[in-house]
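Engineer: sequence below, structure please.
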Amino acid sequence: MTDAALKTPTDLKSNAVKAVADALNGLLADYYALYLKTKNFHWHVSGPHFRDYHLMFDEQATEILATTDLIAERVRKTGNTTLRSIGDIARRQSLKDNVAEFVSPADMLEELRADNLALVEALRAAKELTGAANDNATDGIIDDWTDQAEQRAWFLFEAGRGA
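Structural biologist: Presented below is the predicted three-dimensional model:
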């Protein structure tokens, strides 16, 4: 079976929507990278604010993971294919992994905040492409994803004050 066999019919112009799908697949890779980093920090956080950070990281990871399915399904609805492997994620992600044996809670908060803000930038760039593609559905849902990432960044910032 080839990609053509997976082609979902759509009225969107193929070149413009291909650019949107590529951007969404890049976002999807970053969402998976951010999910795993957030869970890593959830599992390895320590210190006096352990419970608060542990719970916040878990809540954020759950929200991030839930968004991955929405992104992938949006790519498929537009007649394109999406990520297929961990290697595919690694090739497309722009967010950096953190493989350090120890990360201080303050550094965890700052790194996740910065990653979420980088995600906001990528979401805004993808939103620009949706206008050119006349892809109103993706355009609208990106607003929700942007708001969620901004809220995560805000919570991480506030939790890190004086940390």
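
Engineer: contacts, neighbours, all on C-alpha from now
Structural biologist: Noted.

Engineer: tell me the helices and strands packed up against the longest helix seen in the chain.
Structural biologist: Longest among the helix segments of the chain by residue count, using DSSP state H, is helix 14-44. Contact partners of helix 14-44 among helices and strands, from 3 or more CA pairs under 8 Å, 6 or more residues apart in numbering; DSSP states H and E: helix 50-77, helix 86-92, helix 105-133.

Engineer: for the host helix or strand of residue 153, what is the distance to the chain centroid?
Structural biologist: Counting by DSSP states H and E, the element that carries residue 153 is helix 136-160. The chain centre lies 10 Å from the centre of helix 136-160; the measure is CA atoms, centre = their mean, to the nearest Å.

Engineer: let's see this one next to it:
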Amino acid sequence: MSKDPKSRKTVALATPTDLGENATRDLAGGLNLLLADVAALYWKTKNFHWHVSGPHFRDYHLLLDEQAAQIDAMSDPIAERVRKLGGTTIRSIGHISRLQRVLDNDADYVTPLDMLAELRDDNKQLCASMRTLHELCDEHNDVATASLIENWIDEAEQRVWFLYETTRRTEG
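Structural biologist: As a prediction, the model looks like this:
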């Protein structure tokens, strides 16, 4: 083992895997993008949960709390999957902000229906990103990550469905 502390840390974090160096690099990169999006979506959902108001407050407040918990539950398995693959994962809020594709909403006021519609679209975007990552898993024969992603896609599709039905305006 090298005496250089930097190289020693790198070696210490290199978890053995049979997927190969390219797979580790590609999959860890894709999973870190997903983790950044999940973190951004979690905080956006909590932001809207805390700031929703109006006649449907209780229903929306509870819906967003349930969805935030489901989104948060993805974080640890994503990061641990990166480590199982031999990669390293996100280390800070700054790192998340550099990688996230889900946009923040720092507006002072957002109407409840606009909140729900924005989260619906963000979850649709997350589904599309996970499908792309699933294709990468298939390229590298990473069935374990693909299996996790399949469940997360199903959960995100349910969030989209609930948000869609909640915001759908009746016709006529």
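
Engineer: one step back: pick the most deeply packed of the helices and strands packed on helix 14-44 of structure 1.
Structural biologist: Of all the helices and strands packed on helix 14-44 of structure 1, helix 105-133 has the most neighbours on average by mean count of other CA atoms under 10 Å, namely a mean of 19.

Engineer: now which residue in structure 2 aligns to residue 24 of structure 1?
Structural biologist: Residue correspondence to structure 2 (TM-score structural alignment): residue 24 of structure 1 is matched to residue 31.

Engineer: so who does its match touch?
Structural biologist: The contact partners of residue 31 of structure 2, taken as CA atoms under 8 Å, 6 or more residues apart in numbering, are 78-79, 82, 133.

Engineer: which two of these have the greatest separation?
Structural biologist: 79 and 133 (14.6 Å; CA to CA).

Engineer: quick one: contacts for the aligned partner of residue 138 of structure 1 in structure 2?
Structural biologist: With TM-score structural alignment defining the correspondence, residue 138 of structure 1 maps onto residue 145 in structure 2. With contact taken as CA under 8 Å, 6+ apart, residue 145 of structure 2 is in contact with 81, 134, 137.

Engineer: pick out the residue closest to the middle of structure 1.
Structural biologist: Here the mean C-alpha position of structure 1 is nearest to the C-alpha of residue 31 (CA atoms, centre = their mean), at a distance of 2.5 Å.

Engineer: give me every residue that touches that residue.
Structural biologist: The neighbourhood of residue 31 of structure 1, defined by CA under 8 Å, 6+ apart, consists of 64-65, 67-68.

Engineer: just to revisit the earlier point, post-alignment, the helix holding residue 153 of structure 1 versus structure 2, mean distance?
Structural biologist: Relative to structure 2, and after both are superposed, helix 136-160 of structure 1 has an average distance of 0.5 Å to its aligned residues, where the measure is mean CA distance after the TM-score superposition for structure 1.

Engineer: and what of stretch 21-38 of structure 1?
Structural biologist: Compared with structure 2 after the fit, stretch 21-38 of structure 1 shows a mean deviation of 0.3 Å (mean CA distance after the TM-score superposition for structure 1).

Engineer: from residue 161 of structure 1, how far off is residue 112 of structure 1?
Structural biologist: Taking CA to CA, to the nearest Å as the measure, residue 112 of structure 1 and residue 161 of structure 1 are separated by 14 Å.

Engineer: in the longest helix of structure 1, what's buried?
Structural biologist: Along helix 14-44 of structure 1, these residues count as buried under the neighbour rule (16 or more other CA atoms under 10 Å): 16-42, 44.
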